[in-house]
Every structure is written in structure tokens, then in C-alpha cells.
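>>> sequence? don't have it. structure:
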């Protein structure tokens, strides 16, 4: 499996489905079939839904699932740190990690632990990106399970990301909560104070 392709595809698929994103459904499908056929099956329900559903309904559903419900929040440190002061240092740590990789922040308005942004970083740095995702494995699994319980086609996308990581996914919410109870990742040592204007990532020099 080509992890970079899975991460890039998932980054797009979990972003707000504007016309540009929805127009990439065919490209995502072809790239996965060629480079990550197992993941292609997990993405298929979402891509089919995109192609057979009016854009306005897809967009309304996205907002309902991810913006209006904390149950499916795509911010990884939300699940480990909530709205605590420590989360500010965690967010600064994400930002510093991107800087250290030679990547700069763009103009998208999301915090640096937003899953599509983390996946964009991971597609540029698959090994380090996988380590970062694994450190927030409990967050990923809780998102996956919540989406599956809702019957959302987005669940398969998160499941495909989890499948790139070592170890088995928990079978239910109780197991995922037990994983989360083991505690958040090791204490962060962010070099910058938390900045609420942290913005999404773009590779240095453009794509």
C-alpha cells in the first residue's frame, strides 16, 4: 500500500466538499485503485455518494457531521486534551513540526491538528506522518467509530487511514475509550505560544 497516496486522498476527502474537492472524485478513485487497492474499497462508498448526490446536500451533510457535532470533531488533540490550557502547547507543537519539515502554513483557517491538514503533512512525510497519526490513534479510532455509528460514508476514509498504522483497530467504542484512557501523547514542548490564527499547511515553493 502506498501510504502517501492514502493520506493525500483522505486529506482531500475529509475536507469541505466544495466544487473543486467534489470534482476530484474520479482522480481519487483511480489513484487508489492503482496504488492502494485495499484502501480504494474503503473510499468507494463516499466517492459513490459524492457522484450520486447533489452538491448542496453533500455540503449540508458535511457541515452537520463535522462542524455542528463535537461527536465527529476532526481536531485530533480535542479528543486527548479537550479545551484545556495544555492543548495550546500541543497545537504549537503541531505547528513547529510542520516548520521543521520545511513546510509553511497557508490561508485556510483551520487549527494545525485538523485531520485533513495532518494528513496533508503525512503525505509529504509518510514515516513521520504515520508516527504522528499513531500517537493520536485513540482520536482517530473514536472518530471512525462515531462516523460508523452514524452510518456515514466518511467512516471508511478514516478506517483506511487507521489501516496504514501498526496494530489492530479496536472493535468498539469501549475498546477505543480504553485506548484513550491510557493518556495523551507524551508531554509537548512547543517552542511557540498558542496562536489562534494557525492556518493550514502548504509545501514550501508551492505544489
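Ah, there it is. Nothing here was measured: the structure is a model prediction, and the numbers come from that model.

>>> only C-alpha atoms for contact and neighbour calcs from this point on.
Fine.

>>> excluding chain neighbours, what is closest to the most centrally placed residue in the chain?
For the chain, the residue nearest the mean C-alpha position is residue 115 (2.6 Å; C-alpha atoms, centre = their mean). In space, and not counting its chain neighbours, residue 115 is closest to residue 74: 5.4 Å by C-alpha to C-alpha, 6 or more residues apart in numbering.

>>> so what's the one you found up against?
Residues near residue 74 by C-alpha atoms under 8 Å, 6 or more residues apart in numbering: 66, 114, 115, 116, 143.

>>> one more: residue 42?
If a contact means C-alpha under 8 Å, 6+ apart, then residue 42 has 156, 157, 159, 160 as its contacts.

>>> how far away is the second one from residue 51?
What that stands for is residue 157. 16 Å (C-alpha to C-alpha, to the nearest Å).

>>> does residue 164 touch residue 3 like I think?
Yes. Counting by C-alpha atoms under 8 Å, residue 164 sits close enough to residue 3 to count as a contact (6.5 Å).

>>> so which of those two has more stuff around it?
Neighbour count, other C-alpha atoms under 10 Å: between residue 164 and residue 3, residue 3 has more, with 22 against 18.

>>> who's in contact with that one?
Per C-alpha under 8 Å, 6+ apart, neighbours of residue 3: 36, 123, 126, 164.

>>> pretty sure the third one contacts residue 4?
Looking back up the chat, that one is residue 126. Yes. Using C-alpha under 8 Å, residue 126 is in contact with residue 4, at 5.8 Å.

>>> how about the strands in this protein?
For the chain, applying DSSP state E gives strands covering 103-105, 201-203.

>>> now for the last one, which elements pack on it?
The contact analysis (3 or more C-alpha pairs under 8 Å, 6 or more residues apart in numbering; DSSP states H and E) places strand 201-203 against strand 103-105, helix 115-124.

>>> try this one next to it:
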């Protein structure tokens, strides 16, 4: 198991008291990973310190403001590829079937493309396969890193880490397209309503729907695994 990938799946999950109590162990995992640069490990240490010592309600409010209210920072990866189109539904169904075929049943209310869920799955895969799958999403991960860095969020370190683990340069055109999307103040409710006023996602039956990067990602997930770790947050 890739312990750093597993640790990243945890620190990118909705923060709770159980996560806070686990932060010393999680921080030690990052500190021991020689694949990461010293600068990246320092950024991860700052993120872990924030999650370990911050007021839990402040941490939860900040998390929701970043990742749940801001569409351009969504941790649901297909959101950045398909938006709310029917293609997203087909890709979602295909991804869930891939998990189940590998013996992995996400014990969470989150969607299958939620990044912490995907990272938990990838933590069980061979390193080369996991890194190639991350490389397929390199433009999304880099866009998230840059947006978080602009907001001076400690979470940017997690995406810097994913970029280093993937070891791939993001596609410049795809990255530019993502970064061209306007960002909305997560506390401007009227602006948020305008952004989300699109067609409702439909989970269509076509498992081959989606872009080539998504199909490439799914094709690499083949061997059966079993990891009974729950992720996600309950409705407040």
C-alpha cells in the first residue's frame, strides 16, 4: 500500500475529530516519504499542523467554503471534465463498476469521482499504475493547486504532492482551459446560483461515455483489491 496516497486521501476528506487525532501519524508518513522534495514536505507539515490544532468548526467551515461551494475547486474530478452533462453520468457509472470489479466498495456518501475516494483506491494499486492514473488528471490537479495557492490555502501542498507523485507535466492547453473558468466567491450566494444553474446530471447507461483521459484512467484499473475504509462527510 502507498501510505502517502492513503494519507492524502484522508487529509483531503471533510475534517472531523477522528482525523485530528490521526494527524501526528499522517504527518509522520509524509515526513518519511523520500519521493517528495523538502519544500513539499514542509508544506504538508504546515497542512497537518493546521488540521491537528485548528478549531474543528473553523476547519469544517473552511473546507466547505473551498471544496463544496466553489465549483472550480470541486474535489469531484469529473465535474472539471464534464460539468453536469450526461457524459459525466456515464463516466461515473463506469468508475463505480471499476471499483466493484476490483473488490472495492466505497463506504461513503460521496460520488465515485470524489478525489479522496479515488486516492484511497489508488493507494492499493501498483505504483506505476497509480501514478499513470494521476498523470491523466494532471491538468485538473495543477489547476486546483494554483487556485488554492492564490487563496493562500494550506491545502495547496496536497496537490503539489500529487503532482510530484504523478511525475507528469500537465497538458498546457487543458490546464489553460480550466484556469480560464471564472472563480466565484463561495459566500456570494446569488453568483453561486447562477453558476450551478445547468442541466441536472443524468447517470446514463453508457459506460464508455466521457473524454479519452477518463477512458484511459479506467482502463488501467484491473486487478482485484479490497480496502474497507470509509470516506466522506455526513450532511450537517
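Cool, got the structure. Since the structure is predicted, the reported quantities are computational estimates derived from the model, not experimental observations.

>>> follow-up on the earlier one: and residue 157 and residue 51 of the first structure? which has more neighbours close in?
Using other C-alpha under 10 Å, the more surrounded residue of residue 157 of the first structure and residue 51 is residue 157, with 27 against 14.

>>> need the strands of the first structure in a markdown table with mean neighbour count and distance to residue 12 of the first structure, can you?
Shown next, in a markdown table, are the strands of the first structure (neighbours: other C-alpha atoms under 10 Å; distance: least, C-alpha to C-alpha, whole Å):
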| stretch | mean neighbour count | distance to residue 12 of the first structure |
| --- | --- | --- |
| strand 103-105 | 18 | 17 |
| strand 201-203 | 19 | 13 |
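
>>> I'd like the distance between the residue of the second structure most remote from its centre and residue 80 of the second structure.
Of all residues in the second structure, residue 190 sits farthest from the chain's C-alpha centroid, using C-alpha atoms, centre = their mean; the distance is 26.3 Å. Distance of residue 190 of the second structure to residue 80 of the second structure, given as C-alpha to C-alpha: 21 Å.

>>> same check, this time on residue 218 of the second structure
17 Å.

>>> for residue 87 of the second structure, same thing?
12 Å.

>>> what's the answer for residue 108 of the second structure, then?
Per C-alpha to C-alpha, residue 108 of the second structure is found 21 Å from residue 80 of the second structure.

>>> what about these two, which has more around it?
Legend: neighbour count by other C-alpha under 10 Å for residue 108 of the second structure and residue 80, higher for residue 80 (19 against 14).

>>> just checking, the more buried one touches residue 70?
No. In this structure, residue 80 of the second structure is not within contact of residue 70 by C-alpha under 8 Å, at 11.9 Å.

>>> okay, the contacts of residue 3 of the first structure in TSV with distance to residue 149 of the first structure next?
Formatted as TSV, the entries for the contacts of residue 3 of the first structure read as follows, by distance: C-alpha to C-alpha, whole Å:
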residue	distance to residue 149 of the first structure
36	25
123	28
126	29
164	22
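
>>> among those, which one has the most neighbours?
Neighbour-wise, these (other C-alpha under 10 Å) top out at residue 123, 23 neighbours.

>>> number of residues surrounding residue 101 of the first structure?
Neighbours of residue 101 of the first structure (other C-alpha under 10 Å): 14.

>>> with adjacent residues omitted, what lies nearest to it?
Distances taken as C-alpha to C-alpha, 6+ apart place residue 125 nearest to residue 101 of the first structure, at 8.0 Å, with adjacent residues excluded.

>>> check the burial of that neighbour by counting its neighbours.
15.

>>> what is the neighbour count of the closest residue to residue 160 of the first structure other than its chain neighbours?
Excluding its sequence neighbours, the residue lying closest to residue 160 of the first structure (C-alpha to C-alpha, 6+ apart) is residue 39, at 5.4 Å. Residue 39 of the first structure has 26 neighbouring residues, counting by other C-alpha under 10 Å.

>>> how about residue 137 of the second structure?
Residues within reach of residue 137 of the second structure, counting by other C-alpha under 10 Å, total 22.

>>> the nearest residue to it once chain neighbours are set aside and residue 146 of the second structure, how far apart?
Leaving aside its chain neighbours, residue 137 of the second structure sits nearest to residue 213 (7.5 Å; criterion: C-alpha to C-alpha, 6+ apart). Noted for residue 213 of the second structure: a distance of 21 Å to residue 146 of the second structure, by C-alpha to C-alpha.

>>> go on, residue 125 of the second structure?
Distance of residue 125 of the second structure to residue 146 of the second structure, given as C-alpha to C-alpha: 27 Å.

>>> ok, residue 138 of the second structure next?
Where residue 146 of the second structure is concerned, residue 138 of the second structure sits at a distance of 12 Å (C-alpha to C-alpha).

>>> repeat that for residue 194 of the second structure.
In terms of C-alpha to C-alpha, residue 194 of the second structure sits 24 Å off from residue 146 of the second structure.

>>> please say which of the two ends up with more neighbours.
residue 146 (15 against 10).

>>> what sits against residue 154 of the second structure?
43, 44, 46, 47, 50, 148.

>>> what count of nearby residues applies to residue 32 of the first structure?
22.

>>> and for residue 19 of the first structure?
11.

>>> that one pairs with which position in the second structure?
Residue correspondence to the second structure (TM-score structural alignment): residue 19 of the first structure is matched to residue 17.

>>> burial of the residue nearest to its match when sequence neighbours are not counted, as a residue count?
The shortest distance from residue 17 of the second structure to any non-neighbouring residue, by C-alpha to C-alpha, 6+ apart, is to residue 56 (7.0 Å). Other residues near residue 56 of the second structure number 15, with proximity taken as other C-alpha under 10 Å.

>>> and if you look at the one 4 residues further on?
When neighbours are defined as other C-alpha under 10 Å, residue 60 of the second structure has 16 of them.
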